[in-house]
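Visitor: Build me a structure from this.
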Amino acid sequence: MSTAAGTRTGTAAGPTTGADRRTVPPRRRGSRMRRREALAGYLFISPWIVGFLVFTLGAMVYSLVISFSHYSLATDLAVPAGLDNYENLVADPKVRIALANTLFYAVLAVPLEIVLALLLAGLLHRLGRGAGVFRTIYYLPKMTPAVATASIFLLLLNGNTGAINKGLSILGIQGPQWLLDPDWVKPSIVLMTLWGVSGTMVIFLAALKNVPRELYEVASLDGAGPVRQFFAVTVPMISGAIFFNVLVLTIAALQVFDQAYLLYGPAGTGTTPDAALFYGVYLFRQAFEQFNFGFAAAMAWVLFVLVLIITVIQVRVGNRFVYYEGEVR
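Guide: Now for the predicted structure:
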C-alpha cells in the first residue's frame, strides 16, 4: 500500500525519474536559441536603428531645439529666442500665402491623381495580352529624373511656343500662360505631378487583381451593370488601397517642393510668383538662402504638426469606410 501510494505520489508530484529530468535541457537550449535569433535580428537591423536615431530622430530633436533660437549657418551661433520664431511665423504674410497655396494644391492634386491612377489601373486590369508591355510604358515616367521632367514641362507649358498651347490652337482654343498666369500656375504644377501617377496606379492594379471574380458574377446575376458593380463591388474591395494612397499622397502634397522649385527656381524661370510659393519652397529659402535656420526649423515643426493633425483626421474618418476582409463589424 505504502509502496503504491509512494509511486502514485511521486508520479503526481512531478518529474522524478532520470528520463523526465532529461527533458529540461532541450527547453533551455530552445530558449538560448531564441535569444540568439533575436540578437542576430537586432544586429541585422542595427544599421537602420543607428541611422534612424542619428539622422532622423536626432535631427528632429536638434531642429526642435534651434526652432527656439536665432541660429544662422553663416555664423554657426545660436542665440536663445524663446517663441520669437513662432510669433514671426504667424505674423509673416508669406507663410500664410505659402500655406494656402500648399493646401489648395493638395485639395486639387490628390483627388485627380487618385481618379487618374484608378482609371489607368482599371484599363490595364482589363487587358489580357500585352498588359505587361503597357504596364512598363505607363511606369517609365515615374523613373524619369525630376530635373528632366521639369525641363520637359518648361517646354510643354510655354505660353507662346509650348506644345500644349499649339495643340489647343489647332482646336481653336487660346491657351493660357501656364507658368505666368496666377490662375494657372498651380494647375500647371498639378499637371507635372500627374506625370508620375504610375506609382499610385501600380498599387491600385495590385488591389484590383485581388478582387474575387465571383463577386462580379453574383452582382451580374442580380442585375447590376458595370457602373453599379464598380461602386458596389470594386470600390469596397479596394477601399484599403484607396485609403492608403489618399494618406500617402496627402502627406506628399503637403510637402511639395521639387516641382515648384524646379519650374521657378534658379534652373527654371528664375522668379517665383506668389501663386507658386509653396510652404516647402519658402522653408527651403529661409534655411538655405537666408540662412535663417531657427525660423526654418519653426516652419518645419508647424508643418509636422499640421500633417499629423490631417493624418489623424483622415485615419479616424477613413476607417469608417474601409472594408477589411475577415473583419467582423
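
Visitor: C-alpha from now on. contacts and neighbour counts both.
Guide: Noted.

Visitor: Okay, buried residues for stretch 88-103 please.
Guide: Applying a neighbour-count criterion of 16 or more other Cα atoms under 10 Å, the buried positions in stretch 88-103 are 89, 94-95, 97-103.

Visitor: please give me the structure for this one as well, since I'd like to look at both together:
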Amino acid sequence: MTTSARARRERRTGLAFISPWIVGFVVFTAWPILYSGYLSLTDYDVLTDPAFVGLENYERMAADPQVRLALWNTLQYAVVQVPLYVLVSLALALLLHQAGRASGFFRTAFFVPKMTPPVAVGVLLLLLFNGQYGLVNEALAVVGIDGPSWTTDPAWIKPGLALVSLWSVGTAVVILLAALQDVPTELYDAARVDGAGWWRRTRTVTLPMISGALFFVTVVNTIAAFQMFTEAYSAFFGAGTSSYSNDAALFYVIYLFREGFAELHMGYASALAWLLFVVIMLVTAVQLAVSRRLVYYEGEQR
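Guide: So this is what the prediction gives:
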C-alpha cells in the first residue's frame, strides 16, 4: 500500500470515528445557529409561520431601552465577577499546591459544589444574602459591620451574585492547580538561589508559567458571565418573586428569555441572541489581542 493510499485510509477511518460528533454538531449546533439567523429577520411567534421583516428586529433592538439596560447590567456584573472569580481561584489553587498529599481531598471538596444545580444556587443566594436574617450579614455583624441589603438594594445585587458565583469556583481551581503542578521546579530553585522571596517567585515564575491557564479561565468565565441567567432568574424573577420588576437584576439573557418564551417574540429574541454573540466575539477578540503581550507558552519563541 502506497503512502498516499494509507493516508487516505487513515483519514477515512478518522472521519468515521468522529462522524457521530460531526452529525451532532451539524444537527444540534450549526443548523440551529443558522436558522436563528434567519428567524432574526422574521416576525415569528412560534404559533404561526415566520413572516420576513428584514432588519426590523434589529432596528427595534437599537431603540429598545431594555436592551441597553440589560447589556449594562451584564457588563457591570462581568467586570465585578470575572476578576473576583479568577483571583479567588488562583488563591485557592496556590494554597492547594502547598497542601501536599492532602491536596487530593481538598481538590475534590472544592469541586463538589460545582455539581449543585444553578437553581439551588439562586435559592441559596436568597438565604445567605437576605438583608435581615441572612448568614452573610450575621457574620458581618459579629465583626461590627452592618451588612447591606444584598437582594433588594440595586447597588448590591450584582456584587451579591458575583459572590455567590464563587460557590462553583472548583473547576477553575482544578485547572489552575494542574498548571501549577506543571511548573518546572528548577525555575523555583534558580529563583531561590538569586534570593527571590515568595512574592517575587510568584510574580516572576509562577504567574508567567501558568498565564496560559489563567487566560483560559478568564476567557471561559467572561463568556459565562455574559450568559448569566439561571441564578439571577431563580432568585429575582422565578415563582414567588415580583416577576420582571427588578431592573438591577435584568441581565441580557433574562431579557432574551422573556422576549422569546414569555412574550413569544421569537424573531426578536433571535436578533437579541445574535447581538449577544457579536458582543461576546468582540470581547473575546480583545482578550486574545491582549493575551499576545501577557500570555507565555512554553517553547514559544519571543
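
Visitor: Got a TM-score for the pair?
Guide: Counting by TM-score structural alignment, normalised by the length of the second structure, the TM-score of this superposition works out to 0.95. Behind it: 301 aligned residues with a Cα RMSD of 1.4 Å.

Visitor: Let's check: the centremost residue of the first structure is which one?
Guide: Central residue of the first structure (Cα atoms, centre = their mean): residue 248, 2.8 Å from the mean position.

Visitor: any idea how far the aligned partner of that one in the second structure lies from residue 213 of the second structure?
Guide: Under the alignment defined by TM-score structural alignment, residue 248 of the first structure corresponds to residue 220 in the second structure. Residue 220 of the second structure sits 11 Å away from residue 213 of the second structure when distances are taken as Cα to Cα, to the nearest Å.

Visitor: which residues of the first structure fall in strands?
Guide: Along the first structure, the segments classed as strands by DSSP state E run 69-72, 77-80.

Visitor: Determine how far the last one lies from the middle of the whole chain.
Guide: Okay, so that is strand 77-80 of the first structure. Taking Cα atoms, centre = their mean, to the nearest Å, the mean C-alpha location of strand 77-80 of the first structure is offset from the chain mean by 34 Å.

Visitor: How about the first one?
Guide: Offset of strand 69-72 of the first structure from its chain centre (Cα atoms, centre = their mean): 31 Å.

Visitor: Repeat that for stretch 177-197 of the second structure.
Guide: 30 Å.

Visitor: That stretch aligns to what range in the first structure?
Guide: When stretch 177-197 of the second structure is aligned against the first structure using TM-score structural alignment, it corresponds to residues 205-225.

Visitor: Could you give me the buried positions within that stretch?
Guide: Going by 16+ other Cα under 10 Å, stretch 205-225 of the first structure has these buried residues: 205, 207-208, 211, 216, 219.

Visitor: Residue 164 of the second structure contacts residue 118, doesn't it?
Guide: No: under the contact definition of Cα atoms under 8 Å, residue 164 of the second structure does not touch residue 118, with a separation of 10.5 Å.

Visitor: Can you work out which residues contact both of the two?
Guide: With contacts defined as Cα atoms under 8 Å, 6 or more residues apart in numbering, no residue is adjacent to both residue 164 of the second structure and residue 118.

Visitor: So what touches stretch 164-175 of the second structure?
Guide: The contact list for stretch 164-175 of the second structure (Cα under 8 Å, 6+ apart) reads 81, 85-86, 88-90, 92-93, 107, 110-114, 121, 125, 213, 217.

Visitor: Just tell me what residue 207 of the second structure corresponds to in the first structure.
Guide: So residue 207 of the second structure corresponds to residue 235, using TM-score structural alignment.

Visitor: need the contact list for that match.
Guide: With contacts taken as Cα under 8 Å, 6+ apart, residue 235 of the first structure has no neighbouring residues.

Visitor: So it versus residue 114 of the first structure, what's the distance?
Guide: Using Cα to Cα, we find residue 235 of the first structure at a distance of 12 Å from residue 114 of the first structure.

Visitor: One more: residue 167 of the first structure?
Guide: Here residue 167 of the first structure is placed at a distance of 26 Å from residue 114 of the first structure (Cα to Cα).

Visitor: And for residue 237 of the first structure?
Guide: Taking Cα to Cα as the measure, residue 237 of the first structure falls 16 Å from residue 114 of the first structure.

Visitor: try residue 170 of the first structure
Guide: In this structure, residue 170 of the first structure and residue 114 of the first structure are separated by 30 Å, where distance is defined by Cα to Cα.

Visitor: Between the two, which is the more surrounded one?
Guide: When neighbours are counted by other Cα atoms under 10 Å, residue 114 comes out ahead of the other of residue 170 of the first structure and residue 114, with 19 against 9.

Visitor: which residues touch the aligned partner of that one in the second structure?
Guide: Taking TM-score structural alignment as the criterion, the aligned counterpart of residue 114 of the first structure in the second structure is residue 86. Applying Cα under 8 Å, 6+ apart, one finds that residue 86 of the second structure lies in contact with 172, 214, 217-218.

Visitor: how about residue 57 of the first structure, what's its match in the second structure?
Guide: Taking TM-score structural alignment for the superposition, residue 57 of the first structure sits opposite residue 30 in the second structure.

Visitor: Look up how far residue 38 of the second structure lies from that match.
Guide: Residue 30 of the second structure is 13 Å from residue 38 of the second structure, by Cα to Cα.

Visitor: Please say which of those two ends up with more neighbours.
Guide: Here residue 30 of the second structure and residue 38 are set side by side on neighbour count (other Cα under 10 Å), and the busier one is residue 38, at 16 against 13.

Visitor: Map residue 266 of the second structure across to the first structure for me.
Guide: Taking TM-score structural alignment, the alignment pairs residue 266 of the second structure with residue 293 from the first structure.
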